[in-house]
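Visitor: what would the 3D arrangement of this be:
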Amino acid sequence: MTSQVGSVPRRRFLGLGGAGAAAVVLGTGVLGGESANAFTLRKDNPFTLGVASGDPSSDGFVLWTRLAPEPFAADGKGGMPDRSVRVEYEVARDERFRQVVRRGAAVATPELGHSVHPEIHGLAPDREYFYRFRAGGEISPVGRTRTFPVAAANPRELDFAFASCQAWQDGYYTAYDHMAAEDLDLVVHLGDYIYEYEIKNNNKRGVTVPEQFGTETFDLARYRLQYSLYKAEAPLQKAHARFPFIHTLDDHEVVNDWAKDTVLMGRNPNPDPAAFARRKAAAFQAFYENLPLRRAQLPSGPHIRVHRRLAYGRLADITMIDTRGSRDIQACSYGNGTGRTKACQERFDTDRTILGADQKRWLLDGLSSSRARWQILGNQVPMLETDWDPGTGKDVWVDPWDGYVADRNEILAAVQERDVRNLVVITGDRHQNYAADLKRDFDDPDSPTVASEFVGTSITSGGDGADVDALGQTFLAANPHMKFYNAQRGYVRVNVNRERWLGEFRVLPYVTRPNAPISTRAAFVVEDRRPGVQSA
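Guide: Purely as a prediction, here's the structure:
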């Protein structure tokens, strides 16, 4: 469990030369820290945004914190000086740091929002560790994390949760309090970690917010400020400090429904390309600055690579993809304000892509060559078909994979033809829970089921929600491959072992006031070598 460390004497923190030599690196872990300074803290706490870890490997992980003694400062600098600052860290086998295994220091630079991302290597596999930071004479909360098993290992099981869509203005982060109490190995976050919208006093929490949040996010200072508001939430900090996270992004980390180089729908359609490139560069930098991401995810201007693969021994490969950065603009009448379209032939065009050619090749090659028993695909937008028309026609959203049918058919055909074992897609975006079969071709009623999908609801986005609303009734009638629908808030808890996958939909009755209880609304299993979902 996480804890404060005020009772631990400071003189014991980072006795350099004790358990290994200290390495001083930039926040990215690249360069030396000769120009880094100690600084005198004139406020109470530089660790207002908490601590985190992420992207575990069999011998380490990345650690994260961002110094922000004044997290809501309107200039986005968090109350930090315009100079580099030394941030020390320790990693230990025990929560009281009697068995320290790594000591070092990173350089928090103003260019990266005084964030640090030290990458830790050389640790034992499949083991729990604890970590903490020191800066400005203050010691951070303790974080807990763990390494993955080695590639050749055959672990018995994996426990994780996945979540997405946490609009601050739509409710309280109570789901993260419950998640932090679970017994998990990791958390996968599937995007919409922030929303770019302005936040005003008419929010669903019914609270007053500082005026600097009353504008939409466009530049780096404003994106930084938005992350600060979200990350100051205690339940989110608790979950980050309790488990390593694996992150990807969706649209709202930049702007609603963006596609590669433009925005076709929403409040800012068809922006100037140069202006949109600047906005993406700011959004990606703030994304990197505020999350436990490795150097490989450090953006270069308006470009960022978030697709990557992590191996949990031979039990599971976790493949994270990017369905925003290389996609074609959404098909047909997407600009009509609904996001849906009937009789849209453009969505079937074989040259349209949601992944881009390079990423698609990388994905297929990885699925084909993997020796893992389970293939977990971290995906932003629903892959299954979601038809609004219970009759003979089809009425679909074209922002998710329904607008990129050729890519979907190619991926799912390859799963069958290349005998990919146990593909389970985990998805966010929709603010609804689904359990569904993935068909090789959704336009062929006799098409075989080749994979499974679990779509998780939002943490808060959309407000309190409902169990099965009118849309759910329509979806269940129009989409026989959809086996479950729910529109409450929460997350999905997964236990996967060598024989089966168990996905449990954990839901809250409300989020517009705090302290909601949690329950398991439904559970579905996928059996080894038997694609498709079954009620548990």
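
Visitor: contacts and neighbour counts: CA atoms only from here.
Guide: Fine.

Visitor: for Val255, see how far away Asp219 is.
Guide: 12 Å (CA to CA, to the nearest Å).

Visitor: which of those two has more neighbours?
Guide: Val255 (25 against 16; other CA atoms under 10 Å).

Visitor: tell me if I am right that that one is in a strand.
Guide: No. Counting by DSSP: H, G, I helix; E, B strand; the rest coil, Val255 is not found in a strand; it is coil.

Visitor: find the nearest non-adjacent residue to it, please.
Guide: Nearest residue to Val255, sequence neighbours excluded (CA to CA, 6 or more residues apart in numbering): Glu196, at 6.0 Å.

Visitor: who's in contact with Ser458?
Guide: Contact partners of Ser458, counting by CA atoms under 8 Å, 6 or more residues apart in numbering, are 163-166, 428-432, 489-491.

Visitor: nope, Leu377 is what I meant
Guide: 318-321, 423-426.

Visitor: so it is in which element?
Guide: strand 374-379 (DSSP states H and E).

Visitor: roughly how far out does that strand sit from the chain middle?
Guide: 13 Å (CA atoms, centre = their mean, to the nearest Å).

Visitor: C-terminal to that strand, what's the next element?
Guide: strand 395-397.

Visitor: list the helices and strands that following strand packs on?
Guide: strand 340-342 (3 or more CA pairs under 8 Å, 6 or more residues apart in numbering; DSSP states H and E).

Visitor: quick one: buried ones out of the contacts of Ser458?
Guide: 163-166, 428-432, 489-491 (16 or more other CA atoms under 10 Å).

Visitor: what about those, which are in strands?
Guide: 163, 489-491 (DSSP state E).

Visitor: Ser84 touches Gly113, doesn't it?
Guide: No. Ser84 is beyond contact range of Gly113, at 10.0 Å (criterion: CA atoms under 8 Å).

Visitor: pull out the buried positions in the top helix by length along the chain.
Guide: In the chain, assigned by DSSP state H, the helix with the most residues is helix 273-289. By neighbour count on 16+ other CA under 10 Å, the buried set for helix 273-289 is 276-289.

Visitor: before we go on, could you also do this sequence so I can check it against the first one:
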Amino acid sequence: MTGDATAGPSRPLRSLFAGAASTPQGRPHRRAVLLGGLGLGGAAAAAVGLAACGGSGGPTPIPGPTLRAPTPVPGVTDGVFALGVASGDPLPDGVILWTRLAPRPSEGGGMPSRDVPVDWQIAADENFRSVVRAGTQTAQAAFAHSVHVDVRGLEPGREYFYRFRAGTVLSPVGRTRTAAAPQADAAAAGGALTLALASCQDFQNGYWPAFDAIAADAPDLVVHVGDYIYEYDPDSRFPDRVHTTPQQPGLDQLQTLADYRNRYGQYKADPALQAAHHAAPWVVTWDDHEVENNYAGLVDEAGDSGDRHQDPAVFARQRAAAYQAYYEHMPIRVELNPGSPDLRIYRRLAFGGLLTLNVMDTRQYRTPVPGNSPEAVGPAALGAGNIGGTMAGAAQERWLRAGLDASRTRWNVIAQQTMMAQLDGQLPVGSGSMLTNLDQNDGYRPYRRRLLSGVRDSRARNPVVLSGDLHCAWVNDLRVDFDRPETPAVATEFVCTSISSAFFLINDDFVRENNARLNPHVRYFRGDRRGYTRIRVTPTEWRADMRVVADLSRRDSPVTTDATWVVEDGVPGARPA
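Guide: The predicted structure is shown next:
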């Protein structure tokens, strides 16, 4: 994006709208993007707001379809937008707008079992005086009354505001932004893109002040690399953070479409998560917990003995339910075939001449983890010998390489799930037994070597890998052969810590000692804090702030920057700012 892409609103986003959204306790939420936008509520706001399809300021309004007058719909009352709104997958001329009608989101939704028409607007201003697109879309009962609007005809590289109406009820307002035009010069004055990198938000482990901080940042884009929900049974020290109960409790696992829908409803009702969605468009991909921990393809997680898997046909039905629920709750541009265990979500987005974002799926097509360990930790030699293994599948590997070969942007980003850098360890430190996490790229070392060799040979400019999953923050130099530290880095990796999910070690010293001996490519590590990574990309540098939360037990916990790392244009590898 070019021009004032990083400036964000000229005042805090919460001041742009008229009425206050509330927390479950009834307090105004400090970062919510607020209802209405016209100082009106309920039917009055709907009638005035959605009847206007023009106004002054901004681009020339483009008349949309004639909108129906607000008409009460049986069963559609206040609270129907309990999950807020979201946008995603921005293009130079368009964006996906999302909502779901669900007054009782963690109890089946609470909607009548019939389709409901939903009106939508997108405007160049927060007061909706300059509406540039508008229309009506059906919220189908078969898809949990979710709505995905693929709006086109927008201007590149600019901010928009959007909202929905169901019956006489007006939704919260969201802010979004289109991508820069394809021909936009990366070196244009002020050209920049701001990102927030996030993953791993176990609802039961604490509150989400990191999402409040992301909302306050108002970035151009949020990139979420997986574990949006967790599938585990109810068990939390926070009385208001106890998971929904699945239809078969005791399995520590969701199985049915209703299970997954209720869990997404619980997560998306959180005010901090809604605020982050309301503040910026998101680009999402899944990891394992959206279906089941450590699954690979149609092989589910091993049982405690390491050999008890579901029948693949049974797991395929579970995966189909999980994938449908994911689609129903995400602002994502994909084609869902209901009942199918397959859903292609890997895709590529471009932001002018500045950046190409390759979004990968390393769960759906991966081969089983070598060794079949229920904890996925085992001898590093198993990963080295996994010659036929892949995390992405042959077709996606070819797709990624073709995109890198063709790219002419200044920065080339690969967003994927698990840490790509080699991470070997010894228990105890200095012993002869070399262990690794085989669920990470370390379990698929020939695949990783192919991928990083392709990055190097493509000559794509400034490759950067974005990862999550480990619940701790890392900055890594990436090499084709990590066992030869004298060879040049071919890319840089940033691994965000978790939004709330716990790191498996109480203290970081063990990891630091192993890194010093065995993993010299690790430039930064911190595992004792939750948070996210805030990134600003310009033609000359990539600047990443490692953001940390002080206390997950407080919704209003401070969020600060622990360290800042920089990658310079044309110089692989990171350095401290």
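
Visitor: work out the TM-score between the chains.
Guide: Once superposed, chain against chain, the TM-score is 0.92 (TM-score structural alignment, normalised by the length of structure 1); 518 aligned residues with a CA RMSD of 2.3 Å.

Visitor: thinking again about what came up before, need the buried ones among the contacts of Ser458 of structure 1 in CSV (columns: distance to Ala52 of structure 1).
Guide: As requested, these are exported to CSV (distance: CA to CA, whole Å):
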residue, distance to Ala52 of structure 1
Ala163, 16
Ser164, 17
Cys165, 19
Gln166, 17
Gly428, 21
Asp429, 23
Arg430, 26
His431, 25
Gln432, 27
Arg489, 24
Gly490, 21
Tyr491, 19
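
Visitor: which stretches of structure 1 form helices?
Guide: 174-180, 220-231, 234-242, 273-289, 357-369, 405-417, 470-478.

Visitor: what range in structure 2 matches the first one?
Guide: Spelled out, that is helix 174-180 of structure 1. Aligned by TM-score structural alignment, helix 174-180 of structure 1 corresponds to residues 209-215 of structure 2.

Visitor: average gap between that stretch and structure 1?
Guide: On superposition with structure 1, the average gap between stretch 209-215 of structure 2 and its aligned counterparts reaches 0.8 Å (mean CA distance after the TM-score superposition for structure 1).

Visitor: which members of the buried residues of helix 273-289 of structure 1 are the farthest-apart pair?
Guide: Phe276 and Glu289 (19.8 Å; CA to CA).

Visitor: excluding its backbone neighbours, what's nearest the equivalent of Arg536 of structure 2 over in structure 1?
Guide: Aligning on TM-score structural alignment places Arg536 of structure 2 opposite Asn495 in structure 1. Once flanking residues are discounted, Asn495 of structure 1 sits nearest to Asp159: 4.6 Å by CA to CA, 6+ apart.

Visitor: please report the distance of that neighbour from Pro531 of structure 1.
Guide: Distance from Asp159 of structure 1 to Pro531 of structure 1, by CA to CA: 20 Å.

Visitor: which one of the two has more residues nearby?
Guide: Legend: neighbour count by other CA under 10 Å for Asp159 of structure 1 and Pro531, higher for Pro531 (21 against 16).

Visitor: my read is that that one contacts Pro448, right?
Guide: No. Using CA under 8 Å, Pro531 of structure 1 is not in contact with Pro448; the gap is 9.4 Å.

Visitor: show me where the stretch 51-200 of structure 2 has strands.
Guide: Under the criterion DSSP state E, counting those that start in this stretch, strands of the stretch 51-200 of structure 2 are mapped to 85-88, 95-100, 116-123, 131-139, 146-151, 159-166, 169-170, 174-177, 193-198.

Visitor: could you dump these to CSV with distance to Asp342 of structure 2?
Guide: CSV is the format used below for the strands of the stretch 51-200 of structure 2 (distance: least, CA to CA, whole Å):
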stretch, distance to Asp342 of structure 2
strand 85-88, 21
strand 95-100, 21
strand 116-123, 27
strand 131-139, 23
strand 146-151, 19
strand 159-166, 30
strand 169-170, 35
strand 174-177, 29
strand 193-198, 25
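
Visitor: off-centre distance for stretch 128-147 of structure 1?
Guide: For stretch 128-147 of structure 1, the distance to the chain centre is 21 Å (CA atoms, centre = their mean).

Visitor: what span of structure 2 is it aligned with?
Guide: The aligned range for stretch 128-147 of structure 1 is 159-178, by TM-score structural alignment.

Visitor: would a markdown table of the helices of structure 1 with distance to Pro155 of structure 1 be doable?
Guide: What follows is the helices of structure 1, written out as a markdown table (distance: least, CA to CA, whole Å):
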| stretch | distance to Pro155 of structure 1 |
| --- | --- |
| helix 174-180 | 23 |
| helix 220-231 | 33 |
| helix 234-242 | 21 |
| helix 273-289 | 31 |
| helix 357-369 | 20 |
| helix 405-417 | 24 |
| helix 470-478 | 36 |
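
Visitor: closest to Pro118 of structure 1 out of these?
Guide: Nearest to Pro118 of structure 1, of the helices of structure 1 and by CA to CA, is helix 273-289 at 12.3 Å.

Visitor: could you check the angle that closest one makes with helix 220-231?
Guide: If you take axes from the mean of the first three to the mean of the last three CA atoms, to 10 degrees, helix 273-289 of structure 1 sits at 40 degrees to helix 220-231.

Visitor: against structure 2, what's the mean shift for helix 273-289 of structure 1, could you check?
Guide: Using mean CA distance after the TM-score superposition for structure 1, the mean distance for helix 273-289 of structure 1 is 0.5 Å.

Visitor: could you tell me where that helix falls in structure 2?
Guide: Residue span in structure 2 matched to helix 273-289 of structure 1, by TM-score structural alignment: 312-328.

Visitor: contacting residues around the matching stretch?
Guide: The contact list for stretch 312-328 of structure 2 (CA under 8 Å, 6+ apart) reads 100, 143-144, 146-147, 255-257, 260-261, 264, 290-291, 298-300, 334, 336, 338-343.

Visitor: cutoff 6 Å now
Guide: With contact meaning CA atoms under 6 Å, 6 or more residues apart in numbering, stretch 312-328 of structure 2 is reached by 146, 255, 257, 260-261, 291, 298, 339-341.

Visitor: now do it: distance to the chain's middle.
Guide: The answer for stretch 312-328 of structure 2 is 19 Å, by CA atoms, centre = their mean.

Visitor: for stretch 495-510 of structure 2, same thing?
Guide: 19 Å.
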